[in-house]
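Asks: need a 3D model of the sequence below.
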Amino acid sequence: MSFKRKYSDSYNVGYLSDVGNIRQVNEDYLGCYEGNNFNIYVIADGMGGHNAGDVASKIAVENCIEYIKELDRIYDLEIILRSAIVHANSIIYGKSQVDEKLKGMGTTITACLVKGEDVVIANVGDSSCYIVNEHGLKKITKDHSLVQELVDDGSITEQEAVKHPNKNIITRALGTKKNVEIDVFKLNTKRIFKCILCTDGLTNEVSRKEMYDIIMNNNNEEACRLLVELCKGKGGKDNISVIVFGGECEDDRNYTGE
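Replies: The predicted model follows:
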């Protein structure tokens, strides 16, 4: 088993990254930092069809976290998280322009910045953020992918999208262009029991119901281990990465999500 446990000054978070059953290189990367004033959680999936996807994902996560850690104060969470991702994009793009071995590298990124009751989630690509609340498991981010565009325009159904042959084609990535378009979502911690960040290696194999059941019935670290094991047991062709953080959930809440 190959896994990465990076940037963890945390106590209420589980995280695991595994190469999966088929790949030789783990192009996923993840990181988290829980401080006195804010918490930041980041996950990235290097683009397998490009050079140095593992380099791009590592740069994205580490530079996003370091950018925020070095700030004198945490003010507007949206501005800060956008700026951190733009900063990481600039570094990846810059390196790809001067090193032929890194030319064309790119990565997805999904990040969650928490301060007090405020939560800001940002994403580029098709790595996902879910929350568990009183209604069950809910996906917060929206994939930037060809298949999602087909779903949006009614060409295919959500069910058809799950096994679509072009599921891995993304329409936005970090580091492939000088400028990057970032989606941002604002939430409040009051009604969130858990938060989950994961790459598509997990969601390609594990259903939302399976994810919910494991997360609700295990602590965060054990939940990550069980999710990766389940994913590999069901095929696990891609790299698999997951972060779970938040307080413990009550077992008697009924699942009402997908």
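Asks: use CA for all of it now, contacts and neighbours both
Replies: Fine.
Asks: mind listing what's buried along whichever strand or helix holds Glu160?
Replies: Of the helices and strands defined by DSSP states H and E, Glu160 is found in helix 158-162. Within helix 158-162, the residues scored as buried using 16 or more other Cα atoms under 10 Å are Ala161.
Asks: okay, helices next: where are they in this protein?
Replies: For the chain, applying DSSP state H gives helices covering 53-69, 77-98, 146-152, 158-162, 200-203, 208-216, 220-233.
Asks: quick check: which of the ones you listed is nearest to Lys139?
Replies: With Cα to Cα, the closest approach to Lys139 among the helices of the chain belongs to helix 208-216: 9.2 Å.
Asks: on that earlier part again, identify whichever of the helices of the chain lies nearest to Ile22.
Replies: Closest approach to Ile22 among the helices of the chain (Cα to Cα): helix 220-233, 9.7 Å.
Asks: other SSEs contacting the closest one?
Replies: Counting contacts by 3 or more Cα pairs under 8 Å, 6 or more residues apart in numbering; DSSP states H and E, helix 220-233 packs against strand 13-18, helix 200-203, helix 208-216, strand 240-245.
Asks: which of the ones you listed is buried the deepest?
Replies: Comparing the helices and strands packed on helix 220-233 by mean neighbour count (mean count of other Cα atoms under 10 Å), strand 240-245 ranks first with a mean of 28.
Asks: packing partners for it?
Replies: Where contact means 3+ Cα pairs under 8 Å, 6+ apart, strand 240-245 is packed against strand 13-18, strand 28-34, strand 39-45, strand 194-198, helix 200-203, helix 220-233.
Asks: between the ones you listed, which gets nearest to Ser145?
Replies: For those, the distance to Ser145 is smallest for helix 200-203, at 11.3 Å, taking Cα to Cα.
Asks: take the helices of the chain and lay them out in JSON lines including distance to Asn12.
Replies: Converted to JSON lines, these look like this (distance: least, Cα to Cα, whole Å):
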{"stretch": "helix 53-69", "distance to Asn12": "18"}
{"stretch": "helix 77-98", "distance to Asn12": "21"}
{"stretch": "helix 146-152", "distance to Asn12": "33"}
{"stretch": "helix 158-162", "distance to Asn12": "31"}
{"stretch": "helix 200-203", "distance to Asn12": "21"}
{"stretch": "helix 208-216", "distance to Asn12": "13"}
{"stretch": "helix 220-233", "distance to Asn12": "7"}
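Asks: to compare with the earlier structure, here is another sequence to fold:
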Amino acid sequence: MEACGCTDQGRVRLSNQDAFFVDAEAGICILSDGMGGACCGEVASAVAVDSLRELLLPLQRAADAAAILPAADLPRPCGSSTYTCLAGPDAQPLQDAFLQANVRVHAESLRQPRCRGMGATASVVLLHRGHWLAANVGDSPIYLFRDRCVVPMHTTHSLEAELLRTGEPVDPEDMARARHLLTRAMGVERQVTADHCQMPARAGDIVCLCSDGLSNKVTPEEIMAICLNFPLRMACENLIMLANARGGEDNVTVIVCRLGMVQDDQKRGVIPFIGRVLRRLVGVSSGAALSLRQATAGPLCRSGARIHG
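Replies: The predicted structure is shown next:
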């Protein structure tokens, strides 16, 4: 698996409350978004990422020697045509990791008076025994791109999503207010339940995790198009550039991982062309790709490293 993650402050926020961790060798990606720009959001996201990393890395390394899980051994689908609910031995360690990470974030919020009520989203993808395992709390999405189709591997825990799932008519103004209200977050309460899914992995799969600073500005289909046509780091930087060009009101973090190598000789002609189209779309010159950020350093990116930002 190849993987790269980038984070950027955006054009409006005074700090970056997102955090991420990427370890391509261990097959693990983690992303967290501090809740709603609230006080200590950067603390909540950092504790969530550090805790999940500490808890899940041993699980992944122990699984390296384990046999590939046959597709026939997957649990029965849970009403979804796209993914399978987790069950059996692979499910519980992942759920336990979220529970323990939530306890740590909650305890930190009680330990520091200024951090009372803090919270964060958390999204995790593991390449585990030949399968993608995904779990999330909050509204940071996880997408699988396969056969040029977008397959969501997350459940959005926002009031807006809950209202949409009811199918009842809702006033547009109420819906707009509900968009940013989370129904689940790490650390707000003593316990939290993550939603999970599992799919057999295939060569050529691309998985993307992102904060809502990206998903609120760029459609899943646009994200897929950029991920399909650029090397991983360029894809991450271009997605951040596009979100910032469309307003950049929030922090923007994206992780892209790919299973199997891309045929570079097939991409040499299309990448410069797509790059020119993208730059025209966002209205910036080729030299401005990294200058849209308030800070001068550009996005913080890490490729397959055991580092979070």
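Asks: out of the helices of structure 1, flag the one nearest Glu181 of structure 1.
Replies: helix 77-98 (8.9 Å).
Asks: what range does that closest one cover in structure 2?
Replies: Using TM-score structural alignment, the residues of structure 2 aligned to helix 77-98 of structure 1 are 90-111.
Asks: what's that stretch in contact with?
Replies: 44, 47-48, 51-52, 55-56, 59, 115-119, 135, 186-194 (Cα atoms under 8 Å, 6 or more residues apart in numbering).
Asks: show me what counts as buried in it.
Replies: For stretch 90-111 of structure 2, a neighbour-count test (16+ other Cα under 10 Å) marks 90-91, 94-109 as buried.
Asks: now do stretch 168-178 of structure 2
Replies: Met175, Ala178.
Asks: any chance of a markdown table for the helices and strands packed on strand 240-245 of structure 1, columns distance to Ser241 of structure 1?
Replies: Putting these into a markdown table (distance: least, Cα to Cα, whole Å) gives the following:
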| stretch | distance to Ser241 of structure 1 |
| --- | --- |
| strand 13-18 | 4 |
| strand 28-34 | 7 |
| strand 39-45 | 8 |
| strand 194-198 | 6 |
| helix 200-203 | 7 |
| helix 220-233 | 8 |
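Asks: Asp153 of structure 1: which of these is closest?
Replies: That would be, of these and by Cα to Cα, helix 200-203, which comes in at 21.7 Å.
Asks: which residue numbers in structure 2 go with that closest one?
Replies: Under TM-score structural alignment, the counterpart of helix 200-203 of structure 1 in structure 2 spans residues 212-215.
Asks: how about residues contacting the matching stretch?
Replies: Applying Cα under 8 Å, 6+ apart, the contact partners of stretch 212-215 of structure 2 are 139-141, 239-240, 243, 248-254.
Asks: return the member of those nearest to Arg129 of structure 2.
Replies: Minimum separation from Arg129 of structure 2 among the contacts of stretch 212-215 of structure 2 (Cα to Cα) is found for Pro141, which lies at 22.7 Å.
Asks: residues near the residue mapped onto the closest one from structure 1, how many?
Replies: Using TM-score structural alignment, the partner of Pro141 of structure 2 in structure 1 is Ser128. The tally of other residues near Ser128 of structure 1 (other Cα atoms under 10 Å) stands at 28.
Asks: for Ser128 of structure 1, give me its contacts.
Replies: Ser128 of structure 1 is in contact with Thr110, Lys139, Ile140, Thr141, Lys142, Asp143, Leu197, Cys198, Thr199, Asp200, counting by Cα under 8 Å, 6+ apart.
Asks: of all the helices of structure 1, which one comes closest to Glu250 of structure 1?
Replies: So among those, helix 208-216 is nearest, using Cα to Cα, at 7.4 Å.
Asks: check the mean deviation of the closest one from structure 2.
Replies: Taken against structure 2, helix 208-216 of structure 1 registers an average deviation of 1.2 Å after superposition, with mean Cα distance after the TM-score superposition for structure 1.
Asks: residues in contact with Gly175 of structure 1?
Replies: Applying Cα under 8 Å, 6+ apart to Gly175 of structure 1 gives the contacts Ala56, Ala88, Asn89, Ser90, Ile91, Ile92, Tyr93, Ser96, Met105, Gly106, Thr107.
Asks: do that again at 6 Å, thanks
Replies: Gly175 of structure 1 makes contact with Asn89, Ile92, Tyr93, Gly106 under the criterion Cα atoms under 6 Å, 6 or more residues apart in numbering.
Asks: quick one: map it onto structure 2.
Replies: Aligned partner of Gly175 of structure 1 by TM-score structural alignment: Gly187.
Asks: for Lys142 of structure 1, same thing?
Replies: Using TM-score structural alignment, the equivalent of Lys142 of structure 1 in structure 2 is Thr155.
Asks: nearest spatial neighbour of whatever residue of structure 1 lines up with Glu2 of structure 2, chain-adjacent residues omitted?
Replies: By TM-score structural alignment, Glu2 of structure 2 lines up with Asn12 in structure 1. Take Asn12 of structure 1 and drop its neighbours on the chain: the residue closest to it by Cα to Cα, 6 or more residues apart in numbering is Phe245, 6.0 Å away.
Asks: where's the aligned residue in structure 2 for the one you found relative to Cys236 of structure 2, distance?
Replies: The alignment partner of Phe245 of structure 1 in structure 2, by TM-score structural alignment, is Cys257. As defined by Cα to Cα, to the nearest Å, Cys257 of structure 2 lies at a distance of 10 Å from Cys236 of structure 2.
Asks: for Val282 of structure 2, same thing?
Replies: Noted for Val282 of structure 2: a distance of 15 Å to Cys236 of structure 2, by Cα to Cα.
Asks: please consider this matter closed, and thank you.
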